[in-house]
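Engineer: Sharing a model prediction with you, sequence too.
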Amino acid sequence: MAQLDENVEVGQGKLTPEVLERIIVQISKELSLSLKQVRTTVGLLDEGNTIPFIARYRKEMTGELDENQLRDIEERVHYLRNLEERKREVIRIIAEQDKLTTELESSINKAVKLQEVEDLYRPYRQKRKTRASVAKEKGLEPLAVWVLSQPKQGDPLAEAAKFVDADKGVETADDALQGAMDIIAEQIADEAPVRAWVRRYTMDQGTMISEAKSPEEESVYEMYYNYREPAKKMPPHRILAMNRGERENVLKVTLEVEAEPIHRYIASRFIKGQSSVEALLHTVIADAYKRLIAPSIEREVRGELTEKAENQAISIFAGNLRSLLLQPPVRGKNVLGVDPAYRTGCKLAVVDDTGKLLEVAVTYPTPPNNKKQEAAAKFNELIDKYAVELIVIGNGTASRESEQFVAEVIAQRQDKELAYLIVNEAGASVYSASKLAQEEFPDLDVAERSAVSIARRIQDPLAELVKIEPKAIGVGQYQHDVTQKNLDESLKTVVESAVNHVGVDVNTASPALLSYVSGVNATTAKNIVKFREENGKFKSRKQLQKVPRLGAKTFEQCIGFLRISEGDYPLDRTPIHPESYDVVNRLFQELRVELSQLGSKELAAKLAALEPETLAVELGVGLPTLRDILDSLQRPGRDPREELPLPIFRTDVLKIEDLAPGMELQGTVRNVIDFGAFVDIGIKNDGLVHISQLSNGFVKHPMDIVSIGDNVTVWVLSVDINKGRVGLTMRDPGKSANQ
């Protein structure tokens, strides 16, 4: 079982076992998981195990935590370790100033958020020159102390007159008193409890307000030209839209909050009762809030709102990307890929059922050339020559004109086996111009490579899409407005998860695909392919141990996700890890069957009749692992994507003018966002199913109902021909009235 190191490295120091245990207890409470699950997971991660490996092959140790739960633990332990490091750094700095008290150190150690630590550290942070620091240099701190003592008697101006000193730049009693007020104002603004309360109040009671800088100018931000909404109720997409409008200098955005309740709260903390300086302190409080607290708290609250909005946008992109990557492959068909264009013509690429390129060509059926007859001849030639069954068209420029043309070609042929499909071509141009594409197709131009990518996307979406930088695939909202580092990390995680969920054929996989396999980096991936090219196809998983830079730890992490479909050892084509091969051998001895029977109906029937609970004890193996083994033995070589419905193939094209409210259509979900889903119904622009139209019941988020690639039945709600917009519903008009 994984054990935690006696001291775990963090930055330049180490976490003590006590601190690490405190972190584990906190994560256990936050995520509602047992201490054992969290402790074991942290230990496995510290040993260098990957999330996919732990989720699949260490289920007994973690109590069958899934990938999402494991990633939550990983994220929180990383945050809390960094928090502990920051705490130690802050304590060290304050101690060096000889200002560290037992109470302050305890407060810092008890903090559970980085913001709390920074609030506590704020009074001790080295500041640039401020009004307060200037006043202190002038020797006015004792006057500030006198004011804060809140004497019952005494004239503040008379007391301030004692500090008049022209040599120090204090010309009058008013100057002295103002300096003391500046010192007190900064002290109030630096109070951690005050900042925490004002931050919370601003978040709860603040109103986001946006105004147009030039109201007469048209822009996509017109709905925000005179807009206000409670900050805590703002949905993520509106926050990001406002931020973008502000960044583009179209909008002025502010966070407004009533100041009087804040003044009262601060006064309750600092004003002890009636005194000779009470009015003065009320003035100081108002100044401290307006000048020092409000601007920074507004930045912090807006920063927090933006962070939440970004996390939501990244989550949506990640969910959509996973759905796109796990689209079912369309196997066994020769495909003609079409990269549409106007002036430069449509680039064509025919690939066989394995994705091998057979021929490229260019035709000009779209404006301004309109050479439809010549184009039809070339299409028919390629279809006949290579027995093409499916034409795949990219959804970019000129796609609908190309679709219209392809539909006409199919109609003229009256070929029942031939159909077409529109696919999302996002990122195809990025791939086409990449070094990877140049190496793969050195003799093709950029557009021809794009046509190949479009054709292959339908045959094996995962294998093709991993060649593209994930954020270039473009299935989300506001992906360009979020922190790119966080987006990249999240999307890489999604691709890694999808690749390992499906598994990889080590004898056909590209370096791009292999680099996402658990434990494999880009260098190791290239070494695997190079070894394969130099030595021929891998015959067994064991052979991978001979690949340069693929050490024992990497082998352990990756080997269960790598398949050898036609190797020497039958189990090498299953997800069963070699560490469990002995279990399988003992099982087969007990069943009196041979490995050669793997995949047979007879073996599947025998396996289905077994009682895993009893068998696990007999074989000395964990029940979760045994269940996975039995499932893999019953369906060796199974691709989990094949259980999903295939995309809708079309033979004819719709125009927006053909649509009318109430019309029932079949469509494919192309994108899911906060406020609904866009559905391809075969017209130029995708129709929108608003979140309120996804179901007869309450929908918290569209992703709870639909995913990219889903085939859905929709009904037309509205048609705006001028704007090219179609409103759709998934609520059956025939049923909704009765519900």
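Structural biologist: Now that the structure is in, tell me what you want to look at.
Engineer: Going by C-alpha atoms from here, please, whenever you check contacts or count neighbours.
Structural biologist: Will do.
Engineer: wait, what's in contact with Asn527?
Structural biologist: Applying Cα atoms under 8 Å, 6 or more residues apart in numbering to Asn527 gives the contacts 547-549.
Engineer: Most neighbours among the residues you listed, please name it.
Structural biologist: Most neighbours among the contacts of Asn527, by other Cα atoms under 10 Å: Val547, with 17 neighbours.
Engineer: which parts of stretch 723-739 are buried?
Structural biologist: Residues of stretch 723-739 classed as buried by neighbour count (16 or more other Cα atoms under 10 Å): 725-732.
Engineer: And for stretch 289-298?
Structural biologist: By 16+ other Cα under 10 Å, the buried positions in stretch 289-298 come out as 289, 292-294, 297-298.
Engineer: Pick the one among those closest to Val362.
Structural biologist: Taking Cα to Cα as the measure, Val362 lies nearest Glu298 of the buried residues of stretch 289-298, at 56.7 Å.
Engineer: Comparison target below:
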Amino acid sequence: MEQQQVLKMIATELAIRPNQVKQVIELLDEGNTVPFIARYRKEVTGSLDEVQIKDIEDRHHYIQQLEQRKTEVIRLIDEQEKLTEDLQKAIMAATVLKKVEDLYRPYKQKRKTKATVAKAKGLEPLADWLTALHKDDPLAEAQKYVSGEVTGAEEALQGASDIIAERYADEPTMRDQIRKITWQQAKITTVVKKQQDDEKSVFEMYYDYEEPVLKIVPHRILAINRGEKEDILKVTITTPVDRIHQVMRQKWIVTSQSPSASYLESTIIDSYKRLIEPSIEREIRGELTEKAENQAIHIFSENLKNLLLQPPLKGKYVLGLDPAYRTGCKLAVVDDTGKLLEISVIYPHPPKAKLEAAKEVFLKILQDYPIDIIAIGNGTASRESETFVAETLKDSASKAAYVIVNEAGASVYSASEVARDEFPDLQVEQRSAVSIARRLQDPLAELVKIEPKAVGVGQYQHDVTQKKLIASLDFVVETAVNQVGVDVNTASSSLLQHVSGLSKTVAENIVNLRSENGRFTARTQLKKIPRLGAKTYEQAIGFLRITNAKNPLDGTGIHPESYTLAKNILQQVSLKTADIGTKKAEEALASLTIAELAADNAVGEITIKDVLDMLMKPMRDPRDAFPQPLLKKDVLKMEDLQIGMELQGTVRNVVDFGAFVDIGVKQDGLVHISKLKKGFVKHPLDVVALGDIVTVWVDQIDAQKGRIALTMLEKTTESTK
């Protein structure tokens, strides 16, 4: 495809201008990162965000692969001396890989098939004769091909039919038509194979299930796939066979008067059943799975983004509690900077149940340290630990509140090399308690130490292509880190390596130099970091902040390339760099006109606005816009719940069919998609996000199964009576 055609195609698909696509591709080709382009090249791209830029990058990569495949296919067909001008044009005009493969299919070198065997016996001319629908007797014509390898006329006709069947299966136009009919009219059908293996009846709804292919939703596809993989379900695509046979007859049997017509009729049935149907079914199952995986990855990515961007609780002393039964609850006290002050273990629960001793240790910690918040992990024994904390706080003068913290991935971190380096003298379980405390203080800084897929905030994440999942989640982490920015004097190498342009090696070099020489006082000092070259410096430096730097601009998100502009703006209202962030500066800068500043400095208005914002609020944290965690002082039991009861809760997970909300009892409640708000909801993510604090009402309680149904629709109690 011509470059302009490529740009137009991507622009149309992503609903942006071709020039924006062109600029992004050029910036990427120059070695710029997605976060850098999104933040510091807004004038060039028209303020495209990270997701839009990544979509352009991915789509452009796909088209490059498509063009390479077209070239390869044309070469392979040409080597067979079968390339025609029309075929070459059709291949070059294809906009998807599937179309290219359909066109190449008739020319693809096949391993041994019934058709290749028949061709080797010299039966291809007989196949041509049959498809020409002659009026002569096929058996008489077939008799001419009886020889040493062909023992009779019927065998000759069968071989010719095998050749024709393969031709029919490979014909691209008909294949595409059959594919469309199948998509529109086929049904996915499941039946149980080994019910005894489904001990918890997880797949019960699919024991005898049927749904149109066009309507089945992604999470059901992944559930069916898992049931099939575990050999509990048998899955088939039920196709409109009669309709497809009719379409094939209309194309290939133009007259029923020929004696050959009956042979072609049988060949059509064989071609579809043996060659076309299994292939199309594999394609459809593959596409359904791909769409379902993409949806699952999208859900996981959105949930992870919202988890990473949970607001930090700055300046708080936190007591982290990693709950457990047999091994006891591990306690970790961290100060307002995240420094570990004390580690301990208590046994308030069976089997040891040393309740009084546990209370004594707990109360002493509250007495010895100015604990603001107790962070309780939401794993095993979480609710029992919550009850213990709530009851013990009543016997204390402490004003501390407690909060349930999602501890997903804490055990992965605890056993990791990063954790061993940080706390070589602690046991695995003790490191978990520290992680739980710190992820309340600064979720982003702590969660980046964990492999993203280990943070269980999705659906069916173990059933999707892991390479795609990891790539998507890594992009989410990178985007979140760069949106927030990083304090280069406190950040771990785990956090630094997600900064635009920085590799793991460079991140470690920054930490090593900081350990040797003390804190950085200027951004320019980072130029001395081994393996941090000029291009890397350009890509990373705007996201690296130095608090209390010699130059106050080094503590902002303003890129050094805009320092002169920033100083010019400050001079215009008689301010110095030392004034930035003050109320005086905010009032003075607010009086300036963006359009006039842009004209005076020959800079775009978008850049002017960004620089002004950062001069007025240099310490602004995008996470502050998200809801603070829900702090509690007392505990709620499942027996306390009543239908219609109003509660506040924290959204812990969002899936295709609804949202799970922590309302303070042992089991999270489910708000079904139909109960999120009045009217149609396309997807739960359109209404709620992970970490949201929501008001819910108890809709149904199933104490036996431990299930709670919630609603966000007020005045629905009548329907539940």
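Structural biologist: Now that the structure is in, tell me what you want to look at. Remember, it's a predicted structure, so these values are computed and weren't measured experimentally.
Engineer: hang on, the earlier thing: and the contacts of Asn527 of the first structure as CSV, adding distance to Glu67 of the first structure and secondary structure?
Structural biologist: Converted to CSV, those look like this (distance: Cα to Cα, whole Å; DSSP: H, G, I helix; E, B strand; the rest coil):
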residue, distance to Glu67 of the first structure, secondary structure
Val547, 29, coil
Pro548, 30, coil
Arg549, 27, coil
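Engineer: mapping these onto the second structure, which are still in contact?
Structural biologist: Conservation of these in the second structure, assessed by both residues aligned by TM-score structural alignment, their matches' Cα atoms under 8 Å: retained contacts are 547-548.
Engineer: The contacts of Asn527 of the first structure into a markdown table, with extra columns for distance to Leu491 of the first structure?
Structural biologist: Below are those laid out as a markdown table (distance: Cα to Cα, whole Å):
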| residue | distance to Leu491 of the first structure |
| --- | --- |
| Val547 | 28 |
| Pro548 | 28 |
| Arg549 | 26 |
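Engineer: between the contacts of Asn527 of the first structure, which is nearest Ala185 of the first structure?
Structural biologist: Looking across the contacts of Asn527 of the first structure and measuring by Cα to Cα, the closest to Ala185 of the first structure is Arg549, at 61.2 Å.
Engineer: Which residue in the second structure aligns with that closest one?
Structural biologist: Taking TM-score structural alignment, the alignment pairs Arg549 of the first structure with Arg531 from the second structure.
Engineer: go on, Glu307 of the first structure?
Structural biologist: Using TM-score structural alignment, the partner of Glu307 of the first structure in the second structure is Glu290.
Engineer: still on that earlier bit, ignoring the adjacent residues along the chain, who's closest to the match of Arg549 of the first structure?
Structural biologist: Spatial nearest neighbour of Arg531 of the second structure, chain neighbours left out: Val506 (6.3 Å); criterion: Cα to Cα, 6 or more residues apart in numbering.
Engineer: That neighbour: neighbouring residues, count only.
Structural biologist: The tally of other residues near Val506 of the second structure (other Cα under 10 Å) stands at 20.
Engineer: what's the answer for Lys539 of the first structure, then?
Structural biologist: 16.
Engineer: In three-state terms, how would it be classified?
Structural biologist: Recorded secondary structure, Lys539 of the first structure: coil (DSSP: H, G, I helix; E, B strand; the rest coil).
Engineer: OK, contacts around the counterpart of it in the second structure?
Structural biologist: For Lys539 of the first structure, the aligned position in the second structure is Thr521, judged by TM-score structural alignment. Residues counted as contacts of Thr521 of the second structure (Cα under 8 Å, 6+ apart) are 546, 548-550.
Engineer: any chance of those in a markdown table, with secondary structure too?
Structural biologist: Below are those laid out as a markdown table (three-state DSSP):
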| residue | secondary structure |
| --- | --- |
| Ile546 | coil |
| Asn548 | coil |
| Ala549 | coil |
| Lys550 | coil |
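Engineer: with the contacts of Asn527 of the first structure in mind, which one is nearest to Glu47 of the first structure?
Structural biologist: Distance to Glu47 of the first structure, by Cα to Cα, is smallest for Arg549 among the contacts of Asn527 of the first structure, at 18.7 Å.
Engineer: where's the closest one relative to Tyr516 of the first structure, distance?
Structural biologist: As judged by Cα to Cα, to the nearest Å, Arg549 of the first structure and Tyr516 of the first structure stand 16 Å apart.
Engineer: okay, stretch 404-414 of the second structure sits on what stretch of the first structure?
Structural biologist: Aligned by TM-score structural alignment, stretch 404-414 of the second structure falls on residues 422-432 of the first structure.
Engineer: which residues are in contact with the matching stretch?
Structural biologist: Identification of contacts with stretch 422-432 of the first structure by Cα under 8 Å, 6+ apart yields 392-396, 403, 437-438, 446-447, 449-450, 453-454, 457-458, 467-469, 472-474, 670.
Engineer: Fine, thanks again, bye for now.
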